[in-house]
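Asks: the amino acid sequence is not available; the structure is as follows:
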């Protein structure tokens, strides 16, 4: 048996995958915001521990606040009072970016001051966007308050399958957790190199002539700056009116239109995976770019999936027509409340439906959105042979296979 929980994570991601009947294996992918963890995820983690089970693999796909914030709070809680075992964590932090040589020279005091100020700003920014109310203590800078620092403090098995190095797709060899097979689709070395180049560019833009070294302040400053300066410059809001009577006709005309693909460096660094358990195949695409997913699926010769978590909350720039044609599935998951950038884009969904019109499909939305309303259409459901399942934002959607 395979169970997938898609949590209400606002405009973010949080998934718990449980596999097996007895001695279940659990894979946690992202943790949404702090509220996601505190209001929904934590109680399920406690239940897993009460059953003498554990998180066999925790993946934090990339450094965006809608994926990582709840993970920071989770690991902070678990460090203070360990309530659940975690076999391994996959997460690429500053220390895993390898393309730039890191000097051994000590930072000057003024450089330390600048980095500490940036950390304080980042901590304040993160908490402001994670909760309706925050305490004074949460605004203050706390050393070791980033995910990377907390993983080190808790002595977790961090990127163990990669010998402590970066989670990066170098070949097509699968990774095993007992009988569970995982293919890593993204990122590759090029995506990670671009991420580090972005970081160095940000430092230079601030006119900080730092000697980049292994000081732990860089780990914290890097993580917070990535979240503070998330790149939304390439976001395109759909020009299809969600209220127009002509919306369906215009929508169908967009099926083969190719939009510019996502160029966000943060999204490009996403950890995207294929999970295979017995005959069940699950694709979790984080916010990954479409080109790397297309290439990797072809290289490993995989098609026809049981479930696809659609990339970047259904953004039209992350699922082009070619990728949609490769994502043959009966179940598609869209994780977003639609408040940011109006995701998911209707063009993404119509591409996925049109690529496999004869097969009976289910579309899962963890919130009711303007886009989900479009696909409530009986005409569209009959034409493209699908059903729609919409959450209320107050409890997780549970999918069993």
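Replies: Structure's in. What do you need? All values reported here derive from a predicted model rather than from experimental measurement. Numbering: from 1, shown residues only.

Asks: contacts and neighbour counts: CA atoms only from here.
Replies: OK.

Asks: centre-most residue in this protein?
Replies: residue 286 (3.8 Å; C-alpha atoms, centre = their mean).

Asks: before we move on, which element is it in?
Replies: According to DSSP states H and E, residue 286 maps onto no helix or strand at all.

Asks: ditto for residue 28
Replies: Counting by DSSP H and E, residue 28 is found in strand 25-31.

Asks: which of the residues in the helix ranked longest in the chain are buried?
Replies: Criterion DSSP state H: the longest helix present in the chain is helix 109-128. Neighbour-count burial for helix 109-128, counted by 16 or more other C-alpha atoms under 10 Å, picks out 111-112, 115-116, 118-127.

Asks: wait, which of the residues you listed is closest to residue 297?
Replies: Distances from residue 297 to the buried residues of helix 109-128, taken as C-alpha to C-alpha, are shortest for residue 126 (34.9 Å).

Asks: put this beside the first:
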């Protein structure tokens, strides 16, 4: 199995390629970054898949924010123009509205200022690729040729919250980017890189309250005893509850090979309770450090490193999908001894993707 995390600025775009139990290779895409991410990295990956005479078995779009759905919207555009064919067998996507068009002959776009989430829904619906049920943590795990996918979030309640926010017949546009009013819960107004790792007060924590982030599809992927957590922008309380329902606790942690850190390393989406349940050495931050919310937050990194349930003698590896001065400045104020004190190493990527063979 090969896992690839693509450069998507402050967004998510990744894929899994694995040799299934049918002795054929299969591909799963998870999110798609911004629209420009398609030309930057995804288009070439899709062409490689076509050249191998393979398909994308599943494309998971976690939620409606630009930095997760945008690349898939551009892909649809190229399909409509005939530039590409749709090689995706199945999509996982939770529509942001209740689309009951039987009550009116009007087109969706006549009801609302149509957004990317609506465009994606219309495409899936018109091409018979929309599931007739929601992807939530209530459904049974999916077995895809030996790749087991367990849905950790969202809950039905978080999907209902999303649809209550965006009634079909309202004039409220879908939120494409995070509203500034929730940014305080997500990241500091200025970056916190001048604060020492040891000086963060980790006893204070406030969870992200974004309705859109709360609707994120996050998964546990398992293949040949290898486990990876793909946490999208989910609320950590939902992930914690799902992991506990699966039987994990502080004495029986989930042992993972990789964790795609929630919401690009925001402080509001990464909690002590979450990392109390996880035993993992490799943490991936899908972020470039150059964004209005100043992600990743250093507090998130400190919370992972200083977790009271962290196994003794464990070495942590933090991987970033970019290499630039902003990301490298996170540790500028630290004494070099901090890496030995908390036994961790940092890796930056100057390539268009981070590729991991598992």
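Replies: On my side now, so go ahead. Source: prediction; values computed, not measured.

Asks: just the strands in the first structure please.
Replies: For the first structure, the strands defined by DSSP state E occupy 2-6, 14-19, 25-31, 57-59, 89-90, 175-177, 180-186, 272-277, 280-284, 307-309, 331-334, 361-365, 386-390, 397-400.

Asks: tabulate those strands (a markdown table), appending mean neighbour count and distance to residue 300 of the first structure.
Replies: Formatted as a markdown table, the strands of the first structure follow (neighbours: other C-alpha atoms under 10 Å; distance: least, C-alpha to C-alpha, whole Å):
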| stretch | mean neighbour count | distance to residue 300 of the first structure |
| --- | --- | --- |
| strand 2-6 | 20 | 23 |
| strand 14-19 | 23 | 23 |
| strand 25-31 | 25 | 22 |
| strand 57-59 | 21 | 21 |
| strand 89-90 | 22 | 21 |
| strand 175-177 | 13 | 13 |
| strand 180-186 | 21 | 8 |
| strand 272-277 | 20 | 10 |
| strand 280-284 | 20 | 13 |
| strand 307-309 | 22 | 17 |
| strand 331-334 | 23 | 21 |
| strand 361-365 | 21 | 25 |
| strand 386-390 | 17 | 28 |
| strand 397-400 | 15 | 26 |
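
Asks: want to throw those strands into JSON lines with distance to residue 103 of the first structure?
Replies: Shown next, in JSON lines, are the strands of the first structure (distance: least, C-alpha to C-alpha, whole Å):
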{"stretch": "strand 2-6", "distance to residue 103 of the first structure": "43"}
{"stretch": "strand 14-19", "distance to residue 103 of the first structure": "37"}
{"stretch": "strand 25-31", "distance to residue 103 of the first structure": "32"}
{"stretch": "strand 57-59", "distance to residue 103 of the first structure": "29"}
{"stretch": "strand 89-90", "distance to residue 103 of the first structure": "26"}
{"stretch": "strand 175-177", "distance to residue 103 of the first structure": "33"}
{"stretch": "strand 180-186", "distance to residue 103 of the first structure": "29"}
{"stretch": "strand 272-277", "distance to residue 103 of the first structure": "31"}
{"stretch": "strand 280-284", "distance to residue 103 of the first structure": "37"}
{"stretch": "strand 307-309", "distance to residue 103 of the first structure": "40"}
{"stretch": "strand 331-334", "distance to residue 103 of the first structure": "43"}
{"stretch": "strand 361-365", "distance to residue 103 of the first structure": "47"}
{"stretch": "strand 386-390", "distance to residue 103 of the first structure": "51"}
{"stretch": "strand 397-400", "distance to residue 103 of the first structure": "48"}
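
Asks: which of those sits closest to residue 265 of the first structure?
Replies: Ranked by C-alpha to C-alpha, the member of these that lies closest to residue 265 of the first structure is strand 180-186, at 12.6 Å.

Asks: matching residues in the second structure for the closest one?
Replies: Using TM-score structural alignment, the residues of the second structure aligned to strand 180-186 of the first structure are 147-153.

Asks: so how far does that stretch sit from its counterpart in the first structure?
Replies: Taken against the first structure, stretch 147-153 of the second structure registers an average deviation of 0.7 Å after superposition, with mean C-alpha distance after the TM-score superposition for the first structure.

Asks: chain center to that stretch, what's the gap?
Replies: Averaging C-alpha positions (C-alpha atoms, centre = their mean, to the nearest Å) puts stretch 147-153 of the second structure 13 Å from its chain's average.
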